[in-house]
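Asks: Mind folding the following:
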Amino acid sequence: MKTIQAYKRAPALENSTWYKGLLISQLAGNSDTDGAFDLVESKMKKGTEPPPHIHDREAELFYILAGEIKVFADGQVFTVVAGESVFLPKKIPHAYLIQSEECHVLALMTPGGFLNAINKINAPARTMEIPSDMETYATVDLTSTMAVFIKYGVRMMSPDEIAEQLPAYAIAH
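Replies: So this is what the prediction gives:
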């Protein structure tokens, strides 16, 4: 068993990946925190958002460093801008749409482990910029992605579920 140790880490090529059009820097993962949480810094652009989904295991907290997102969860719509955060409890259907051209976010997921799913289907970052030549959720067949996610307790919502549980998203999207 690995002994958990104190460390210092910043976004760098060594801990960053490209995933579905996002630049994700892993600041803390499951093995770093003994499963307590994952912490990532993500840089995203409009159009790279994941489809509406539900986490059975993790709660998420997003802190916006730059840009603006609109979050749909639990019958509410939150506009979240730089300097603000939004909390998404586990088992609550949610989605977000990036409102600015780019968005820079710190995401805390607890307990840890969801990054393990992302790390099964990402690619090493070649630069510390948002990838421009990569498929996104909107442009790729999600069958294999959904198969990995379901093993980690994350399920994409069906169009009927979205219309029923996230009607404001269905209208905005």
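Asks: CA atoms for contacts and neighbours, from now on please.
Replies: OK.
Asks: tally of neighbours for residue 171?
Replies: Neighbour count of residue 171, defined by other CA atoms under 10 Å: 8.
Asks: Need the three-state assignment for it.
Replies: In three-state terms, and counting by DSSP: H, G, I helix; E, B strand; the rest coil, residue 171 is helix.
Asks: Next one: it relative to residue 48, how far apart?
Replies: Noted for residue 171: a distance of 18 Å to residue 48, by CA to CA, to the nearest Å.
Asks: Hmm, residue 73 and residue 91 touching each other?
Replies: No. Applying CA atoms under 8 Å as the test, residue 91 and residue 73 come out as separate, 10.6 Å apart.
Asks: higher neighbour count, the two?
Replies: Neighbour totals were compared for residue 91 and residue 73, and residue 73 leads with 20 against 16 (other CA under 10 Å).
Asks: For the residue nearest to that one when sequence neighbours are not counted, give its distance to residue 58.
Replies: Beyond its immediate neighbours in the sequence, the residue positioned closest to residue 73 (CA to CA, 6 or more residues apart in numbering) is residue 94, lying 4.5 Å away. Residue 94 is 12 Å from residue 58, where distance means CA to CA.
Asks: one more to line up against the first:
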Amino acid sequence: MVTTKLSAEETGGVLGITHFSAVAGERAPRHTHTLEDEIFIVEGGEVLLTVGDRTATVNGTGVLFLPRGIPHSYLVESETARFYVITTPGGFEKFFSETGYPVHLGSAAPVGESWSVDRTREFSANLGLGLIWND
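Replies: Below is the predicted model:
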């Protein structure tokens, strides 16, 4: 589940903040941002993060800077994980609201609907977010 905590509209375009409550296997395939930098703050769980040619597992808590122009990815390795993604400038948070499925706390995606890499690529292209998929 991804929740927008602050949007570009609320910060004058300066940044966007989203919070993730993730499960094992959730991932972002290797990609590069051309428009914004990211700060990844893990507050619980085990997350494998790759930035450029460096890979590290954050177990528990940690912070990682993901500069624009550098390919990166993540994979949730624990049963659950919680983390924040801060982007600057803001605007990227709309990616999650557009590619996701609105749910109420504790509910799942609509029947027959699921996240996929292809769906993610399609939405990122349609939103003009400056994502380059590097897989």
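Asks: hang on, the earlier thing: and residue 94 and residue 58 of the first structure? Which one has more around it.
Replies: Counting neighbours by other CA under 10 Å for residue 94 of the first structure and for residue 58 shows that residue 94 has the greater number, 26 against 23.
Asks: quick one, what contacts the counterpart of that one in the second structure?
Replies: Residue correspondence to the second structure (TM-score structural alignment): residue 94 of the first structure is matched to residue 72. Contacts for residue 72 of the second structure (CA atoms under 8 Å, 6 or more residues apart in numbering) come out as 29, 30, 31, 32, 49, 50, 51, 52, 66.
Asks: Repeat that for residue 83 of the second structure.
Replies: By CA under 8 Å, 6+ apart, residue 83 of the second structure lies in contact with 19, 20, 21, 40, 41, 42, 43, 44.
Asks: filter those residues to the buried ones?
Replies: Buried members of the contacts of residue 83 of the second structure, scored by 16 or more other CA atoms under 10 Å, are 19, 20, 40, 41, 42, 43, 44.
Asks: which one of those is nearest residue 129 of the second structure?
Replies: Of all those, residue 40 has the smallest distance to residue 129 of the second structure: 18.2 Å, by CA to CA.
Asks: would the closest one count as being in a strand?
Replies: Yes. Counting by three-state DSSP, residue 40 of the second structure is located in a strand.
Asks: what does it align to in the first structure?
Replies: So residue 40 of the second structure corresponds to residue 62, using TM-score structural alignment.
Asks: correct me, but that match touches residue 104?
Replies: No. Under the criterion of CA under 8 Å, residue 62 of the first structure is not in contact with residue 104, lying 10.0 Å apart.
Asks: What lines up with residue 62 of the second structure in the first structure?
Replies: Taking TM-score structural alignment, the alignment pairs residue 62 of the second structure with residue 84 from the first structure.
Asks: Tell me how many other residues crowd that match.
Replies: Taking other CA under 10 Å as the neighbour definition, residue 84 of the first structure ends up with a count of 13.
Asks: ok, it - contacts?
Replies: Under the criterion of CA under 8 Å, 6+ apart, the contact list for residue 84 of the first structure reads 63, 64.
Asks: Closest to the centroid, which residue in the second structure?
Replies: Averaging the C-alpha coordinates of the second structure gives a centre point, and the residue nearest to it by CA atoms, centre = their mean is residue 85 (6.2 Å).
Asks: Spit out the contact partners of that one.
Replies: Shown in contact with residue 85 of the second structure (CA under 8 Å, 6+ apart): 17, 18, 19, 20, 38, 39, 40, 41.
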